[in-house]
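Chemist: model the following, please.
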Amino acid sequence: MDRETLDAYCRKQLGCTYDYQVDWECDRYHVGGKMFAMIGGDAKGKDILTVKCDPARADELREIYEGIVPGYHMNKTHWNSIYFDADIPDGLWERLIVHSHELVLEKLPKKVQAQLQILE
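Modeler: Okay, the predicted model is just below:
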């Protein structure tokens, strides 16, 4: 997978806002002020996408795919990092971004959720 494709897919999620975190050298994607995805690098500078994930699903994905690991610099229970060179189906990238976005969105106050739906 490549950075431009992932960036475009993250940005098209409902209510997405973007910023660049200089200290971490990463692109961050938020909904309602809460991060749902991050594109950056690991300690060796290897490109990764980090997304929030249901804990049971996160463990399952890590067991199935070698390129999916506990979230780099994140809560290892709730976040996964996926190496760009991971051997995973293309559609899985998109589904994991959507899943992360939905997890964050559903935790936002109902008023914020309603405002985002109106903007859609």
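Chemist: all contacts plus neighbour counts: C-alpha atoms, from now on.
Modeler: Fine.
Chemist: next secondary structure after the longest strand along the chain?
Modeler: Counting residues, the longest strand found in the chain (DSSP state E) is strand 34-41. Counting by DSSP states H and E, the next helix or strand C-terminal to strand 34-41 is strand 47-52.
Chemist: relative to strand 47-52, how tilted is whichever helix or strand comes after that following strand?
Modeler: Next helix or strand after strand 47-52 toward the C-terminus (DSSP H and E): helix 55-64. Interaxial angle of helix 55-64 relative to strand 47-52 (axes from the mean of the first three to the mean of the last three C-alpha atoms, to 10 degrees): 150 degrees.
Chemist: can you list the buried residues in helix 55-64?
Modeler: Ala58, Asp59, Leu61, Arg62 (16 or more other C-alpha atoms under 10 Å).
Chemist: who touches Leu108 in this structure?
Modeler: If you count contacts by C-alpha atoms under 8 Å, 6 or more residues apart in numbering, Leu108 has them with Gly32.
Chemist: typo on my end, Gly15
Modeler: By C-alpha under 8 Å, 6+ apart, the contact list for Gly15 reads His30, Val31, Gly32, Leu116, Leu119, Glu120.
Chemist: now do the SS call for the residue nearest to the last one when sequence neighbours are not counted.
Modeler: This points to Glu120. Distances taken as C-alpha to C-alpha, 6 or more residues apart in numbering put Leu14 closest to Glu120, at 6.8 Å, once the chain neighbours are dropped. At Leu14 the chain is in coil, as set by DSSP: H, G, I helix; E, B strand; the rest coil.
Chemist: before we go on, could you also do this sequence so I can check it against the first one:
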Amino acid sequence: MDVEAAKHYLLSKPLTALDFPFGKEVSVFKVKGKMFATLSLGKMGKNQDETSQDWWMNLKCDPDEAAILRDIFPSVIPGYHMNKALWNTVILDGTIPQGEIERMIDNSFQLVVNKMTKKDQASILIHL
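Modeler: Got it, this is the predicted structure:
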């Protein structure tokens, strides 16, 4: 999955907005004001290796599933600058199938929505 496909898929989620609270280098995707994903070139826009142009996406994840995904995919690592138990960083280097990344995005979105009030949940779920 390339970065444009990732952005498009993230923004296709109901009531999703793009924000830049950490600076223009880090795209933050929120549903009803709650973050469910970040996207940046390298480490939060601070790519250490100038030759690497991989995009990094942070996604919320169930703690057990987070550990399993890290074991399966070398390009899934503990969430960079996030709670490592609840977030994974997915390096968009082409090694993870697009459908799997979309599933991870869907799960992140749903985990955030599940923590909202019933009223907010209903206003989002009506669009699904």
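Chemist: show me what contacts the counterpart of Asp64 of the second structure in the first structure?
Modeler: Under the alignment (TM-score structural alignment), Asp64 of the second structure maps onto Ala56 of the first structure. With contacts defined as C-alpha under 8 Å, 6+ apart, Ala56 of the first structure has no neighbours.
Chemist: and if you look at Thr50 of the first structure?
Modeler: Ala37, Met38, Ile39, Gly71, Tyr72, Trp79, Asn80, Ser81, Ile82.
Chemist: right, and Gln98 of the second structure touches Met1 too?
Modeler: Yes - using C-alpha atoms under 8 Å, Gln98 of the second structure is in contact with Met1, at 5.0 Å.
Chemist: Ile96 of the second structure versus Gly33 of the second structure, what's the distance?
Modeler: Gly33 of the second structure is 28 Å from Ile96 of the second structure, where distance means C-alpha to C-alpha, to the nearest Å.
Chemist: which one of these two has more residues nearby?
Modeler: Neighbours were counted for Gly33 of the second structure and for Ile96 using other C-alpha atoms under 10 Å; Ile96 has more, 17 against 12.
Chemist: in what helix or strand does that one lie?
Modeler: Secondary structure (DSSP H and E) places Ile96 of the second structure outside all helices and strands.
Chemist: regarding the first structure, what is its longest helix?
Modeler: Of all segments of type helix in the first structure, defined using DSSP state H, the longest is helix 90-107.
Chemist: quick one: the residue nearest to Glu120 of the first structure from His101 of the first structure, how far?
Modeler: Distance from Leu14 of the first structure to His101 of the first structure, by C-alpha to C-alpha: 8 Å.
Chemist: ok, now Arg3 of the first structure?
Modeler: According to C-alpha to C-alpha, Arg3 of the first structure stands 18 Å off from His101 of the first structure.
Chemist: what about the two, which has more around it?
Modeler: Taking other C-alpha under 10 Å, Arg3 of the first structure and His101 do not tie; His101 has more neighbours (26 against 15).
Chemist: can you pull the contacts of the residue nearest to Ala86 of the first structure when sequence neighbours are not counted?
Modeler: Spatial nearest neighbour of Ala86 of the first structure, chain neighbours left out: Gly67 (4.4 Å); criterion: C-alpha to C-alpha, 6+ apart. Gly67 of the first structure sits next to Ile82, Tyr83, Asp85, Ala86, Asp87, Ile88 when contact means C-alpha under 8 Å, 6+ apart.
Chemist: in the second structure, which of the residues you listed still touch?
Modeler: Shared with the second structure under both residues aligned by TM-score structural alignment, their matches' C-alpha atoms under 8 Å, the contacts from the contacts of Gly67 of the first structure are Ile82, Tyr83, Asp85, Asp87, Ile88.
Chemist: give the aligned equivalent of His101 of the first structure in the second structure.
Modeler: His101 of the first structure maps onto Phe109 of the second structure when the alignment is built from TM-score structural alignment.
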